[in-house]
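1. Fold the following and give me the result.
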Amino acid sequence: MELALFLKSMLVGFSMSAPVGPIAVLCIRRTLVFGRLSGLVAGVGAATADSVYAMLAGMGMTLVANVLMEYHTVLRALGGVALLGMGITTWRSAVSCMRLPGASSGFWSTYVSTLLLTLANPLTLFLFAAVFASVGMDRFTPNYQTAVLLVGGVFLGAVLWWFLLSGLINCLRGKFTRHVLEVINRISGVVLALFGVAALVSIIVQ
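-> Next comes the predicted model:
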């Protein structure tokens, strides 16, 4: 029973991280510019946030969930503004400032920024709840052991995805010319800005 819960949690964590979104764009860009470790750190920040939402969804912490949803508009607005700002900054940044892998000193800020960006979308909480129900994980009795297995599985599954993604991008990194990297940098900036605009527009039209 415990092993089944852990393996299902890993699968959920992996599959929830795989769709391409703003965090994936950030992870890819960090890997290209600063190296694999920086990209992985960005992914770990997102995995941490996913684990928090997975715990809330799996353990049925309705009070916290209600508070998050009450302020979901504010959170989404902050996330949208942050993504828009990141997009503009990314567009304007020059690839000539590229550093060698491991030379970046901004690992902590990278981790915190992706953690907060992921937490800024509390709808992830209900997505986790829906996925848990679809694979039968909602039938497990909520307790301390269940929480540890669920959170640990989701975290490891998500980290595994980011480890594979950053590793793949890092392998391709040396094949790109500076011009190609500059183009990727610009595309990343546009994509991040569009994600930010989409988040802000969704607030207006909801």
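2. C-alpha from now on. contacts and neighbour counts both.
-> Will do.
3. Grab the longest helix from the protein for me.
-> In the chain, taking DSSP state H as the definition, the longest helix is helix 144-173.
4. Now residue 41: closest residue in space that isn't a chain neighbour?
-> Excluding its sequence neighbours, the residue lying closest to residue 41 (Cα to Cα, 6 or more residues apart in numbering) is residue 111, at 5.7 Å.
5. Quickly find the element holding the one you found.
-> Assigned by DSSP states H and E, residue 111 falls within helix 107-119.
6. and the next element down the chain from that helix?
-> helix 123-134.
7. Which parts of that following helix count as buried, going by neighbours?
-> 124, 125, 126, 128, 129, 131, 132 (16 or more other Cα atoms under 10 Å).
8. From the contact counts, what lies against it?
-> Contacts defined by 3 or more Cα pairs under 8 Å, 6 or more residues apart in numbering; DSSP states H and E place helix 123-134 against helix 36-59.
9. what's next to the very next helix or strand once past the helix it packs on, contact-wise?
-> The C-terminal neighbour of helix 36-59 among helices and strands, as given by DSSP H and E, is helix 62-70. Outside helix 62-70, the residues that touch it by Cα atoms under 8 Å, 6 or more residues apart in numbering are 56, 122, 123, 125.
10. buried residues in helix 62-70?
-> For helix 62-70, by 16+ other Cα under 10 Å, it's 65, 68, 69.
11. and whatever helix or strand residue 10 lives in with helix 144-173, angle?
-> Using DSSP H and E, residue 10 maps to helix 2-17. Interaxial angle of helix 2-17 relative to helix 144-173 (axes from the mean of the first three to the mean of the last three Cα atoms, to 10 degrees): 40 degrees.
12. want to put them side by side, so please do this one too:
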Amino acid sequence: FVQDNQSLLQLIGSVVLLVYAGYLFGANPSRTLQSQGVQSMSNWKDFVTGFLLTFSNPFILFFIIGLFARFSFLAPEFEAYHYVAGYISIFAGAVMWWFGVTWIVNKMRSHFNIRSLWLLNRIVGALIMLMGAIGLVTALHELLVNH
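-> From the prediction side, this is the model:
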């Protein structure tokens, strides 16, 4: 299914990325800041919270499906051990990424103010928007050429 509908899935994933990027670009970080009375959590609690929040995000499922379609992860020439190694690598990469992100955020938390969060939202939003636009153009091109 994924391989047969690769362009359509990439198109849907790109639109989701563009919508999310627009939301992130326009988000006001001052509304989501915690009050000063809230204590900082440990690295482990930050990691678990961030990982579970990301894992429960439905956009991540669309993102993963799009990546599988784009990079032909489910090819007929692969054996079972290729898939096991691939899934373990994806999981290990996600865990390392979130451990690294939460460690950095925990260490740099006191250095961020509202202006820096606003600027970070704009930069990340623009990068995601660029990736979504490239994916959208690529998917539309493939759909038009193949049909």
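13. Can you calculate the TM-score here?
-> After superposition, the two chains reach a TM-score (TM-score structural alignment, normalised by the length of structure 2) of 0.67; 127 aligned residues with a Cα RMSD of 3.3 Å.
14. Translate residue 101 of structure 2 into the numbering of structure 1.
-> When structure 1 is aligned by TM-score structural alignment, residue 101 of structure 2 is paired with residue 165.
15. State the distance from that match to residue 28 of structure 1.
-> 8 Å (Cα to Cα, to the nearest Å).
16. what's the answer for residue 78 of structure 1, then?
-> 22 Å.
17. picking up where we left off before, ok, then the element right after the longest helix of structure 1?
-> Assigned by DSSP H and E, the successor of helix 144-173 of structure 1 is helix 178-205.
18. The helix or strand that contains residue 23 of structure 2 vs structure 1, mean deviation?
-> In this assignment (DSSP H and E), residue 23 of structure 2 forms part of helix 6-26. Aligned to structure 1 and superposed, helix 6-26 of structure 2 gives a mean residue distance of 0.6 Å (mean Cα distance after the TM-score superposition for structure 1).
19. In structure 1, what range does that helix match?
-> Taking TM-score structural alignment, helix 6-26 of structure 2 hits residues 72-92 over in structure 1.
20. Can you point out the buried residues in that stretch?
-> 72-73, 75-88, 90-91.
21. how far does it sit from the chain's center?
-> With Cα atoms, centre = their mean, to the nearest Å as the basis, stretch 72-92 of structure 1 stands 14 Å off its chain's centre.
22. Now tell me what touches it from outside.
-> For stretch 72-92 of structure 1, the surrounding residues in contact (Cα under 8 Å, 6+ apart) are 22, 116-117, 120-123, 185-200, 203.
23. if you set the cut-off to 7 Å instead, what comes out?
-> By Cα atoms under 7 Å, 6 or more residues apart in numbering, the residues outside stretch 72-92 of structure 1 that reach it are 117, 120-122, 185-186, 189-190, 192-193, 195-197, 199-200, 203.
24. again, but for stretch 57-65 of structure 2
-> residue 13.
25. For it, grab the matching residue range in structure 1.
-> Under TM-score structural alignment, the match for stretch 57-65 of structure 2 is residues 111-119.
26. The matching stretch vs structure 2, mean deviation?
-> Compared with structure 2, stretch 111-119 of structure 1 is 1.9 Å away on average (mean Cα distance after the TM-score superposition for structure 1).
27. what do we get in structure 2 for residue 189 of structure 1?
-> Residue 189 of structure 1 maps onto residue 125 in structure 2, by TM-score structural alignment.
28. middle-most residue in structure 1, spatially?
-> Centroid-nearest residue in structure 1, with Cα atoms, centre = their mean: residue 46, separated by 3.3 Å.
29. so who does it touch?
-> 114, 115, 118.
30. how far away is it from residue 158 of structure 1?
-> From residue 46 of structure 1 to residue 158 of structure 1 the distance is 8 Å (Cα to Cα).
31. Could you do residue 167 of structure 1 as well?
-> Counting by Cα to Cα, the gap from residue 167 of structure 1 to residue 158 of structure 1 is 14 Å.
32. swap in residue 45 of structure 1?
-> For residue 45 of structure 1, the distance to residue 158 of structure 1 - Cα to Cα - is 10 Å.
33. Pick out whichever of those two has more residues nearby.
-> residue 158 (28 against 24; other Cα atoms under 10 Å).
34. Pretty sure the more buried one sits against residue 14.
-> Yes - judged on Cα atoms under 7 Å, residue 158 of structure 1 makes contact with residue 14 at a distance of 4.5 Å.
35. Residue 165 and residue 28 of structure 1 - which one has more neighbours?
-> Using other Cα under 10 Å, the more surrounded residue of residue 165 of structure 1 and residue 28 is residue 28, with 28 against 20.
36. Aligned against structure 2, show me the partner of that one.
-> Using TM-score structural alignment, residue 28 of structure 1 sits opposite a gap in structure 2.
37. measure residue 3 of structure 2 to residue 104 of structure 2 for me?
-> 37 Å.
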